[in-house]
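Visitor: sequence first, then the predicted structure, then my questions.
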Amino acid sequence: MAKQRITAQAGHFYAVGVGPGDPELVTLQAARLIESADVIVAPQSKNSQTSLALAAVEDFLHDQEIIVLRYPMTRENNKTRQRWGELATQVAELCQQGKAVVQVTLGDPLIYATSSYLLAALGALLPPEKLHLTPGISAFQMVASRFGQPLTLQEDRLQIMAATDLGAVEQALSGCETLVLFKAATALPELLELLKRHDLLARASLVCAGGQGEGERVVADLSRWEPQELGYMTTMIIHLGQRGWQEL
């Protein structure tokens, strides 16, 4: 018996991962939800002129209402919670009007995603049966595919973290076999120096704006790094080794 295709239902909210920015990496389920939605909510950084998530799903847009939400990028917790509460109220009102609302988010909705904040705020405004998640391909999966190196084998440990805390990054180097760093451009000179001290530059690679056309930057071996401008969406993978069988 064939599985029934999922479509966006009236009065429901869907946090939909649309992959790292390449339209070819949008899943079938994500495409169907976007196509059947009444309202598409797209996050946009206050420092950006466009919504990358919205650009990734242009092929699936027709006559849906489009709402671009500028989201906060601040560590002021009270201010951030207040803003997400305001956005959640706006979305909840649309659902209560009988609209099917889809928020598109880059990558996966639960990995460093704006949708996580919105979902938390919506939990107090809508019943849980009306809140849905659709996973998406995360940036680190796309980056790994560029180089063809396995992220894990056997009991290898994979750790994912932001590159913003260099002390935590250095500690992580001894706690896993593969380390994934998001936001790697934020402190790249210091990060490169850290890897150099640990003799890990040749084991590290990065991709900036993967799948986003001419803006993509790929560096397979950071021991051959040549300074260049990198954007916020830069992901680094450091292959630290594999666990030996004697350690298991």
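Guide: Looks like it arrived, so ask away.
Visitor: drop to CA atoms for contacts and neighbour counts, all remaining ones
Guide: Noted.
Visitor: spatially speaking, which residue is in the middle of this protein?
Guide: In the chain, the centroid-proximal residue (C-alpha atoms, centre = their mean) is residue 107; its distance is 3.4 Å.
Visitor: residues contacting that one?
Guide: 17-21, 113, 136-139 (C-alpha atoms under 8 Å, 6 or more residues apart in numbering).
Visitor: can you redo those as CSV with neighbour count, secondary structure and distance to residue 123?
Guide: As requested, these are exported to CSV (neighbours: other C-alpha atoms under 10 Å; DSSP: H, G, I helix; E, B strand; the rest coil; distance: C-alpha to C-alpha, whole Å):
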residue, neighbour count, secondary structure, distance to residue 123
17, 28, strand, 19
18, 33, coil, 22
19, 29, strand, 24
20, 29, coil, 26
21, 26, coil, 28
113, 16, coil, 16
136, 23, coil, 21
137, 19, coil, 24
138, 21, coil, 24
139, 27, helix, 27
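Visitor: and the two most separated of those?
Guide: 21 and 113 (13.4 Å; C-alpha to C-alpha).
Visitor: what sits in contact with each of the two?
Guide: Going by C-alpha under 8 Å, 6+ apart, residues that sit against residue 21 and also against residue 113 are 106-107.
Visitor: touching the lengthiest helix in the chain from outside, list them.
Guide: Among the segments of the chain that qualify as a helix by DSSP state H, the longest is helix 77-96. With contacts defined as C-alpha under 8 Å, 6+ apart, helix 77-96 is touched by 10-13, 69, 71-74, 100-101, 117-119, 121-122, 125-126.
Visitor: and here's the other structure:
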Amino acid sequence: MADQGTFYGLGVGPGDPELLTLRAHRLIGQAGLVAYPAAGDGASLARRIAAGAIVPGTEELAIAVPMCTERAPARTAYDEAARTIAGHLADGRDVVFLCEGDPFLYGSFMYLFERLSAAHRCEAVPGVTSLTACAAALGRPLAARNDVLTVIPATLPEERLRAALDATDAAAIVKVGRHFDKVRSALDATGLAGCAMIVEAATTEDEKITALTDMPEGERPYFSTILVYRGGEAW
């Protein structure tokens, strides 16, 4: 690997470009190729966050990952992207992959890391997560003292959501999107609706904070994280 480039997975944070770390900023500016996940129309939040660090003229690779429950289309997209990135690394060029939040917390970098790390130098550069950004926005700790914090994907069946909520002191519910109604039902069923706060578009100019109990029926906050704190001993 001596003459090969390095593949960096960069956490670019939840939305505010000023939360990009100094190291991530430097690596983006030095990269031979900047890659990032993108929607079908080419739009990319990760790319938008890091735009100010990308040197004009730098080659870019937008990786369109199908947003569907079937895994085969996404695997194909990552296979093709890995081949392209491997070619640049073999030519001695460093490649950065921009990841919202942190690359190893539900980040798509992990799928490319799995495909490339056996034959190439790969490194993850941590970023500010949506969980900590939402806690900061609320002005409320994620957990304290001996509290157990559970990170729960909203994509789980409602029965598993309820079980996870019942078993923890504090929770961060991620990947809410179209699963909001199911999450709301689980929180109601566990008696935690009054302890839940919704943070939409954390750290951006569109940031919005709403208590779950104040969210009108029928509304579904898409780009959101829900933080739940059961309470207990006094802070």
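Guide: Happy to help now that I have it. Since the structure is predicted, the reported quantities are computational estimates derived from the model, not experimental observations.
Visitor: superposed, how do the two chains score by TM?
Guide: Scored against TM-score structural alignment, normalised by the length of the second structure, the superposed chains reach a TM-score of 0.89; 229 aligned residues with a C-alpha RMSD of 2.0 Å.
Visitor: related to what we said a few turns ago, the contacts of helix 77-96 of the first structure in helices, which ones?
Guide: 117-119, 121-122.
Visitor: how about the strands in the first structure?
Guide: For the first structure, strands defined by DSSP state E occupy the ranges 13-17, 39-45, 65-71, 101-105, 131-134, 158-162, 178-182, 204-208, 217-219, 234-239.
Visitor: what residues does the shortest one touch?
Guide: Translated: strand 217-219 of the first structure. 205-210, 225, 230.
Visitor: ok, whichever residue in the second structure pairs up with residue 162 of the first structure - contacts?
Guide: If you follow residue 162 of the first structure across to the second structure using TM-score structural alignment, you land on residue 153. Contact partners of residue 153 of the second structure, counting by C-alpha under 8 Å, 6+ apart, are 173-176.
Visitor: including neighbour count and distance to residue 143 of the second structure, could those residues go into TSV?
Guide: Below are these laid out as TSV (neighbours: other C-alpha atoms under 10 Å; distance: C-alpha to C-alpha, whole Å):
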residue	neighbour count	distance to residue 143 of the second structure
173	23	14
174	20	16
175	18	20
176	21	20
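Visitor: now, which of those sits nearest residue 36 of the second structure?
Guide: Distances from residue 36 of the second structure to those, taken by C-alpha to C-alpha, are shortest for residue 175, at 18.9 Å.
Visitor: give the contact list for the closest one.
Guide: Neighbouring residues of residue 175 of the second structure by C-alpha under 8 Å, 6+ apart: 153-155, 224-225.
Visitor: alignment lookup: residue 106 of the second structure to the first structure.
Guide: Matched across to the first structure, residue 106 of the second structure falls on residue 112, judged by TM-score structural alignment.
Visitor: again with residue 190 of the second structure
Guide: Correspondence of residue 190 of the second structure to the first structure, assessed by TM-score structural alignment: residue 198.
Visitor: give me the number of residues near its match?
Guide: 11 (other C-alpha atoms under 10 Å).
Visitor: got it, and the one 3 residues further on?
Guide: For residue 201 of the first structure, the count of nearby residues is 21 (other C-alpha under 10 Å).
Visitor: wait, doesn't it sit right on residue 222?
Guide: Yes: counting by C-alpha atoms under 8 Å, residue 201 of the first structure does reach residue 222; the two are 5.0 Å apart.
Visitor: mutual contacts of the two, please.
Guide: residue 192.
Visitor: what's the spacing between residue 30 of the first structure and residue 234 of the first structure?
Guide: Counting by C-alpha to C-alpha, to the nearest Å, the gap from residue 30 of the first structure to residue 234 of the first structure is 24 Å.
Visitor: kindly report the same for residue 36 of the first structure.
Guide: Counting by C-alpha to C-alpha - residue 36 of the first structure and residue 234 of the first structure are separated by 32 Å.
Visitor: more neighbours, those two?
Guide: residue 234 (24 against 21).
Visitor: list the contacts of the equivalent of the more buried one over in the second structure.
Guide: If you follow residue 234 of the first structure across to the second structure using TM-score structural alignment, you land on residue 224. When contacts are counted by C-alpha under 8 Å, 6+ apart, residue 224 of the second structure touches 174-177, 198-202.
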